[in-house]
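Enquirer: give me a 3D structure for the following:
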Amino acid sequence: MGITIKKPELDIEGQRWVDFAPGAKLLVASFGNPMFKSHKAIIQRHLDSIDLQTKAGTKDFSLDSVAEVEIESGDDLYFELAARHLIKDWQGVDVADNPGVPAQYTPKLGVELLKMMPDVYWIVVRAALDIMTRAKERAAETSEKQ
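Expert: This is a model prediction of the structure:
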């Protein structure tokens, strides 16, 4: 067969293990996580404030008017957000200082992984969104049955 229609992934307590490389997987939490949503809103307000100050997105924007300071990228902020609130654990990951020994997950190491393998960020985002969407669908199905 060319395609097999699979059953939906099983989400346990709003989390799911997701493979991201051979022998390596991440435990991903839902986008519905209240701390994730709160911190995401703070990051968005921060980036909006920078855009407002620099007139980004307007015809008046010019790099000449931007102060000579390094402004953190949105990518770095979103990587940290995902590492703190969406990635909860991992398996099959080690660090160069201790090869072959499984590294315990920390948000700091999570950020390092996301910077080293940016595509993993999108794997995490898709899984977190799917977990939230399916939880909403289950809630709607449950309320319809009542």
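
Enquirer: contacts and neighbour counts: CA atoms only from here.
Expert: Fine.

Enquirer: ok, which stretches of the chain are helices?
Expert: Here the chain has its helices, by DSSP state H, at 34-54, 74-85, 107-116, 118-145.

Enquirer: and the shortest one, what does it pack onto?
Expert: For helix 107-116, the packing partners by 3 or more C-alpha pairs under 8 Å, 6 or more residues apart in numbering; DSSP states H and E come out as helix 74-85.

Enquirer: can you say which of the helices of the chain is nearest to Trp17?
Expert: helix 118-145 (9.1 Å; C-alpha to C-alpha).

Enquirer: now do the buried residues in that closest one.
Expert: Buried residues in helix 118-145, counted by 16 or more other C-alpha atoms under 10 Å: Val120, Tyr121, Val124, Val125, Ala127, Ala128, Asp130, Ile131, Met132, Arg134, Ala135.

Enquirer: I'd like the structure of this one too, to check against the first:
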Amino acid sequence: MALVISQAPKLDLEGTRWLEIDPGVKIKIGSAGNPKFKSHHALIQRHQAIVDSRYGVGTDGFDPVNAEIPDIESMDDMLVDLVCKHIILDWKGVEEAEHPGVDTPYTQERGKLLIVQRPDVYFTALQVASDIATRAEERAKETAKKPSKPTAGGETGRARRTRKPAGSESVLKA
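Expert: Got it, this is the predicted structure:
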């Protein structure tokens, strides 16, 4: 008989996780459950639905040669911006070619450059962000199932009927 012991990843403190993408290079990933991320993502989806509707994407009237289409920001660019703004929050061990040996601070623009060079970072960041959000939801459900701890106060239960102070009774007149 063999035993298999699986070890869950370490808890994601503050809804973030550091992930090593290369030896000595780490990126800090935030949760896909972040309300700002979710709101921005929904905005992008609404934008894309309007564009699709305007140009008849998915219908017989769609013409991919339409001259206006290239002028519209691509969905890919918007999603990369979204990830660089709300999902990838920081990094360690990233240097600029002009300044070797000196860590460069994370910015959204530099995050986009990283994704251009390493597209796998985009997909990895989304996967980890989704995992963080899922684990947070699971922890919340587990916490909700636990009974409340007893307190030093009196027992809870049905309240006693209270009396109204004298003179507070209303009299109905017909």
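
Enquirer: now the TM-score, please.
Expert: Once superposed, the chains reach a TM-score of 0.91 (TM-score structural alignment, normalised by the length of structure 1), with 145 aligned residues with a C-alpha RMSD of 1.8 Å.

Enquirer: reformat the helices of structure 1 into CSV and put distance to Glu68 of structure 1 next to each item.
Expert: Formatted as CSV, the helices of structure 1 follow (distance: least, C-alpha to C-alpha, whole Å):
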stretch, distance to Glu68 of structure 1
helix 34-54, 12
helix 74-85, 18
helix 107-116, 25
helix 118-145, 27
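
Enquirer: of the buried residues of helix 118-145 of structure 1, which is the nearest to Leu26 of structure 1?
Expert: Out of these, the member with the shortest distance to Leu26 of structure 1 (by C-alpha to C-alpha) is Val124, at 8.1 Å.

Enquirer: so who does that closest one touch?
Expert: Residues counted as contacts of Val124 of structure 1 (C-alpha atoms under 8 Å, 6 or more residues apart in numbering) are Val18, Val28, Ala82, Leu86, Ile87.

Enquirer: conserved subset of these in structure 2?
Expert: For the contacts of Val124 of structure 1, the subset whose aligned partners also touch in structure 2 (both residues aligned by TM-score structural alignment, their matches' C-alpha atoms under 8 Å) is Val28, Ala82, Leu86, Ile87.

Enquirer: counterpart of Leu81 of structure 1 over in structure 2?
Expert: With the correspondence set by TM-score structural alignment, Leu81 of structure 1 lines up against Leu82 in structure 2.

Enquirer: for burial, what's the neighbour tally of Gln23 of structure 1?
Expert: That one is not Gln; residue 23 of structure 1 is Gly. Neighbour count for Gly23 of structure 1, taken as other C-alpha atoms under 10 Å: 9.
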